[in-house]
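Undergrad: no sequence on this one, just coordinates:
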């Protein structure tokens, strides 16, 4: 098996993918591939048998995530007895830990949200620690699930960690624990080091030291984390091989050079130390991967066995899945292994260059190309210029920042030395971050194309591996052909919306607010009608939650970065609160409002600076957006309030007549009936979230809609939709679709015919 373990690891990976995507063709392809290698005498019987045996075992061992199969606890269940597993995460905003329920053998996430007046409440409850057996009183509930396409699915995320439910306790007094585990000492050491760092260095330095040495990035500025994510620099924040290598080299050097231990004993100390360091460094998959690789390398060296890097990586891959069957779902696990695998396979090509700069450029190229399908799968976007930025930033962190962070931790008890290092680091590091931010402002041209289908992702890797093979053999013409094939594959996928005859209209579930997205066939235009937001009750200002959690993920998953027109029905935050956030990140061509819409000079200037055309329309105006005609029916005069002055739009799309009514009231409905006595529609956007101030019976009876769309928040405090409105619609034989029950609602059409689809089952 020496030199062939990667075939077994790849077989396990393909077996998992076939099960995850329910694709038996992938499993069949794996069998054909293995037997082809056997009959072509490239693999022996032992390798084939082990590969099939491991694949079969892990197919039955790795759990398949199905959030529909999770059963809820009985409503009366409010007490659990279990054991705390994993680390206890405590910040000023929340405390959480994982509890293993003794009775159901399931894992639950326990939350406590301290009051602002409470200072470090976890310190008053030292009995809450790893391994403790606890009795907990609280409400057991299912975590929130995704309610929109592209939205982060929190319930599914917890299920990939084996966590089925969550408990929110009102007080830590409701958590009564006793006992602990041996590992608690390691977690307490980590906690001590984190506090020690915060106490002895500046706030900014502490954030970077905690992230790069102790695996805690919670102190880092959110904007910085997002900046690194946009430019594919997030791997720098994950403790991996470089960090582990520095720690091992430093400790091993001290043990040997100071004559503290013999080489033999020093190696055994490192073997015992590496798992401990993995836990102190946060226990993420990347640090486990690096630590286990070093550990196995030392063991093999002591046994006089010579295994290749791909063999060691493959064995570690299999071992980590065996010890944690959920780890395969972890994004860090996937990225860490696929990048390391790509670099090991490409090392011959990388190190043919004598220039260190060129070697770093090649490593950056391989790493970015290896993660491209995963980058698109999780973020729907890719920054091509990140390859070049990585060449600059990675060496800076590798040779300056990370070693300096370890030195700061070592010398932190000596305040004089620490203060000097701290001050120098802040001065230099701020300039580097300013440089990255400048690059982000000037050269931020991301590809927003959505996630690759699994078939195309596999084809991409197939072409890329052949491309790299040809490069290593210096068959440059052949390599160019496969590189061109990769480019064509990505470009064809990127332009797929412009070749598709299918159009969509999506009512996003943004809670108590409106956001409709029209995508015309062949991507002739993308049209928004309203883009609401939540707001803070302290200052009644909109927050970016809806944009970041719903609107942006949806648009990115659809490969949308350009909006041809954004219609704003009226000024309320639940209809326009996300507009400013959209303008900052998207290319919006024009904004359309009524001529009564109140606009401040500041807003007009902001739109103008972003090259947005402002159109203010009135009743009977007709607009052409792409090849879509949109007719304005209201308002016809100033009715005295934002709701009554709502823009009312009529259009025909997918063979259906649509009416978007904003938040108009009964009087405005009557005016529309008086002005357009022959108006009928197929789909009615029910006004004002189903409030009883709208949707009069006469209005419904004349329009005769087949469907009524209600955008309304789940368990909202306004009682929307009003039962009278629902009864009115039902008596008019209107089929009601509502976001509080159905999640996002999408109408997909082709050639004048279409159907509605609900996101929630």
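TA: Received it, and whenever you're ready, just let me know what you need. In this text the structure is predicted, and so the values were computed from the model without any measurement.

Undergrad: rest of the way, CA atoms for contacts and neighbours
TA: OK.

Undergrad: longest strand anywhere in the protein?
TA: When the chain is parsed with DSSP state E, its longest strand is strand 79-90.

Undergrad: tell me the first helix or strand C-terminal of that one.
TA: Per DSSP states H and E, the first helix or strand lying C-terminal to strand 79-90 is strand 95-101.

Undergrad: from the chain's centre, how far out does the helix or strand following that following strand sit?
TA: Per DSSP H and E, the first helix or strand lying C-terminal to strand 95-101 is strand 107-112. In terms of Cα atoms, centre = their mean, to the nearest Å, the centre of strand 107-112 is found 21 Å from the chain centre.

Undergrad: do the same with stretch 586-605
TA: That offset, for stretch 586-605, works out to 31 Å (Cα atoms, centre = their mean).

Undergrad: end to end on it, go ahead and measure it.
TA: 17 Å (Cα to Cα, to the nearest Å).

Undergrad: now tell me what touches that stretch from outside.
TA: For stretch 586-605, the external contacting residues (Cα atoms under 8 Å, 6 or more residues apart in numbering) are 561-571, 582, 611-618, 635, 637-638, 642, 645-647.

Undergrad: in strands, which of the residues you listed appear?
TA: Per DSSP E, the contacts of stretch 586-605 map to strands at 562-567, 613-617.

Undergrad: quick check: PyMOL command selecting the buried ones in those.
TA: The buried subset of these, as determined by 16 or more other Cα atoms under 10 Å, is captured in PyMOL by this line:
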select buried, resi 562+563+564+565+566+567+614+617
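
Undergrad: residues near residue 458, how many?
TA: Residues near residue 458, counting by other Cα atoms under 10 Å, number 15.

Undergrad: alongside the first one, take a look at this:
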């Protein structure tokens, strides 16, 4: 029946699915490359096929465009009509995550979903939520706010991510006034409670065994697994924890074998496989990759193989989960499935074909992997092969057995096996070194790379053409790794400073790295794992620009919001030398941290020059040894591509006065304002003397210091200086070859 339906389609299912995918991105992304690609494909369709077939395809595409358009309209309408406050919400139990004293979960109210955050008030309350598995109705005192949008170029967009999950707002709960259990209501709700109960059962096992159990069986990883998540990411094998084909094949295959052993005929197994797939999908959180694999498994039993199977899966997914290709996980899941369906190893022995496919798939996915992660670990190919075999043949069966026997006996003795695996991978990561950073390809380069790899697949037997295509692929990768443009970028790292400068030859200078300032001591139960600011902002941006080495890291002074994340940065990038003021070296704690980094450190004073962009940045200040604090900040000045830049660290009024005494004719086009725009910096006399045309302000959104101060902004207006702020505009970048082009994230 399914094959008969396929024959009635005007095109091969995979061709129709590709057209629908291109149309999908036209409607949802509204980007020019998507429109151009769709237009070229449709014109090719007109050229290759009879008008009658094209007309049928046109009506299918028209219906799809209407469907996609309605989804976009509904999403945007829902986003615009969110209430300002909520008093009663439903807590979905399998979304509970606890990190120290921070509780997060998905809440629903009036048919809408919210990402909720709540600071736990006591250890008793924390223990209560840790054991909670029933759906809860909460009466709360809470505010609703928009999620943080994209902050940096090629950076993570939390607001857009939540929208793909059907969530438009963040719920900040100040107080839980009343709490009671309520009915799950739907089969999906019941599965949520079962999944939460299973996750709680897994917590009785010791780490790291419990992390492997929750991750591989139920697709759940909490913040306590962050350290190993970083390790698996560096090794390029974090996808092994994304529940997908391997896991689904194991569990569905096990279920089918049990049914056949119980005497169920092969014809009837399919009928019980569908409800089993729904139950397993719910226990795995209905992630895109799991849903895709389950659909493919059912279609496979209906006789659909390879590309026909994938194409129909894509069409079904448009209906079941319209946002499935707006997430990283969705793109990677379907991308891997496409490459696997595309590759034909039928001429090879079955075992050899499996190993070759495990090697070929990561290579075929390289452009998409780079688009999302900017780096690639060549060792990941071998590790994927080895660990896939280990996971499928040993770990999944062992963890499944341990989980089902846990009510009777805890097989915790096997934890040593997982500890040994973690130690082995940590040692391997140390020996392998850092992943190779390629950079993030632009949309145009990504499309070009995908097309080139497609032609390479089609014409790999033609040696001269194959060689030309390989050279073209390498050329695009080289351009991504080494952008032939100069740039000065103020990175949005929140409350702090970090400015990246690179010239067209590839020389790099990083001024400050930011850092998180801690204001209060917490009790043991309140402590949780946290990411550094650099991990979320600075490091992804540098990797997206293909940076693997920082030639010079200049730390203006010893405040944490300027140098706090220097060890984190050193972990990810090779550093040529660290430049500091002489006064900074009087801070023993700072000096000890520099020594632990094991990098070359050099102190600089006024008069020294740092060559870059066929010009140089001159150190104007400090003039003598200071104390490493705000008014001892290193100040840089230089004419870069005809624009005079002044970078002032946290220099305050007293330091500005000393600076002007020695440079009374200082003229500036672009000023990096001192001390994040505090009223103690950027004095009127200083601004009137240097007369900046544009001022850059680095400050965190809704920061506790209320930076930039209104008084400072009024001074800038009085001297007719335009200003850009990271808290409002995100990252700010000057980029160009001979002249600058100014751009902001938002």
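TA: Yep, that arrived. Just so it is clear, the model here is predicted, and its values are computed rather than measured.

Undergrad: picking that back up, would TSV of the ones in strands among the contacts of stretch 586-605 of structure 1 with distance to residue 298 of structure 1 be doable?
TA: Below are those laid out as TSV (distance: Cα to Cα, whole Å):
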residue	distance to residue 298 of structure 1
562	53
563	56
564	59
565	61
566	61
567	64
613	65
614	67
615	69
616	72
617	74
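
Undergrad: how about the ones in strands among the contacts of stretch 586-605 of structure 1, which pair is most distant?
TA: 562 and 617 (22.2 Å; Cα to Cα).

Undergrad: just to be sure, residue 180 of structure 2 is in a strand?
TA: Yes: judged by DSSP: H, G, I helix; E, B strand; the rest coil, residue 180 of structure 2 forms part of a strand.

Undergrad: quick one: contacts for it?
TA: Contacts of residue 180 of structure 2 (Cα under 8 Å, 6+ apart): 136-138.

Undergrad: if we go to 6 Å?
TA: 136-137 (Cα atoms under 6 Å, 6 or more residues apart in numbering).

Undergrad: how close does it sit to residue 122 of structure 2?
TA: From residue 180 of structure 2 to residue 122 of structure 2 the distance is 19 Å (Cα to Cα).

Undergrad: equivalent analysis for residue 216 of structure 2, please.
TA: 32 Å.

Undergrad: what about the helices in the stretch 401-550 of structure 2?
TA: Ranges of helices within the stretch 401-550 of structure 2 are 415-432, 443-458, 463-481, 533-536, 538-544, based on DSSP state H, counting those that start in this stretch.

Undergrad: for the shortest one, which positions count as buried?
TA: By 16+ other Cα under 10 Å, the buried positions in helix 533-536 of structure 2 come out as 533-534.

Undergrad: after superposition, how close is that helix to structure 1?
TA: Compared with structure 1 after the fit, helix 533-536 of structure 2 shows a mean deviation of 1.0 Å (mean Cα distance after the TM-score superposition for structure 1).

Undergrad: ok, the first one next?
TA: Superposing on structure 1 and averaging over aligned pairs (mean Cα distance after the TM-score superposition for structure 1), helix 415-432 of structure 2 comes out at 2.6 Å.

Undergrad: tell me, that helix lands on which residues of structure 1?
TA: Mapped onto structure 1 using TM-score structural alignment, helix 415-432 of structure 2 spans residues 426-443.

Undergrad: to which residue of structure 1 is residue 729 of structure 2 aligned?
TA: Residue 729 of structure 2 maps onto residue 742 in structure 1, by TM-score structural alignment.

Undergrad: burial of that match, as a residue count?
TA: 16.

Undergrad: host element of the closest residue in space to it that isn't next to it in sequence?
TA: Leaving aside its sequence neighbours, residue 742 of structure 1 sits nearest to residue 760 (Cα to Cα, 6 or more residues apart in numbering; 5.1 Å). Using DSSP H and E, residue 760 of structure 1 sits within no helix or strand.

Undergrad: right, and residue 760 of structure 1 touches residue 743 too?
TA: Yes: under the criterion of Cα atoms under 6 Å, residue 760 of structure 1 makes contact with residue 743 at 5.4 Å.

Undergrad: more neighbours, those two?
TA: Counted by other Cα under 10 Å, residue 760 of structure 1 and residue 743 do not tie: residue 743 has more neighbours, with 26 against 15.

Undergrad: do I have it right that residue 651 of structure 2 meets residue 630?
TA: Yes: assessed by Cα under 6 Å, residue 651 of structure 2 is found in contact with residue 630 at 5.4 Å.

Undergrad: for the nearest residue to residue 137 of structure 1 once chain neighbours are set aside, give its distance to residue 686 of structure 1.
TA: The spatial neighbour of residue 137 of structure 1 that comes closest, neighbours along the chain excluded (Cα to Cα, 6+ apart), is residue 79 at 4.5 Å. Distance of residue 79 of structure 1 to residue 686 of structure 1, computed by Cα to Cα: 43 Å.

Undergrad: so between the two, which is more surrounded?
TA: Taking other Cα under 10 Å, residue 79 of structure 1 and residue 686 do not tie; residue 686 has more neighbours (28 against 14).

Undergrad: gap between residue 539 of structure 2 and residue 245 of structure 2?
TA: For residue 539 of structure 2 relative to residue 245 of structure 2 (Cα to Cα), the value is 31 Å.

Undergrad: hang on, I meant residue 617 of structure 2
TA: For residue 617 of structure 2, the distance to residue 245 of structure 2 - Cα to Cα - is 54 Å.
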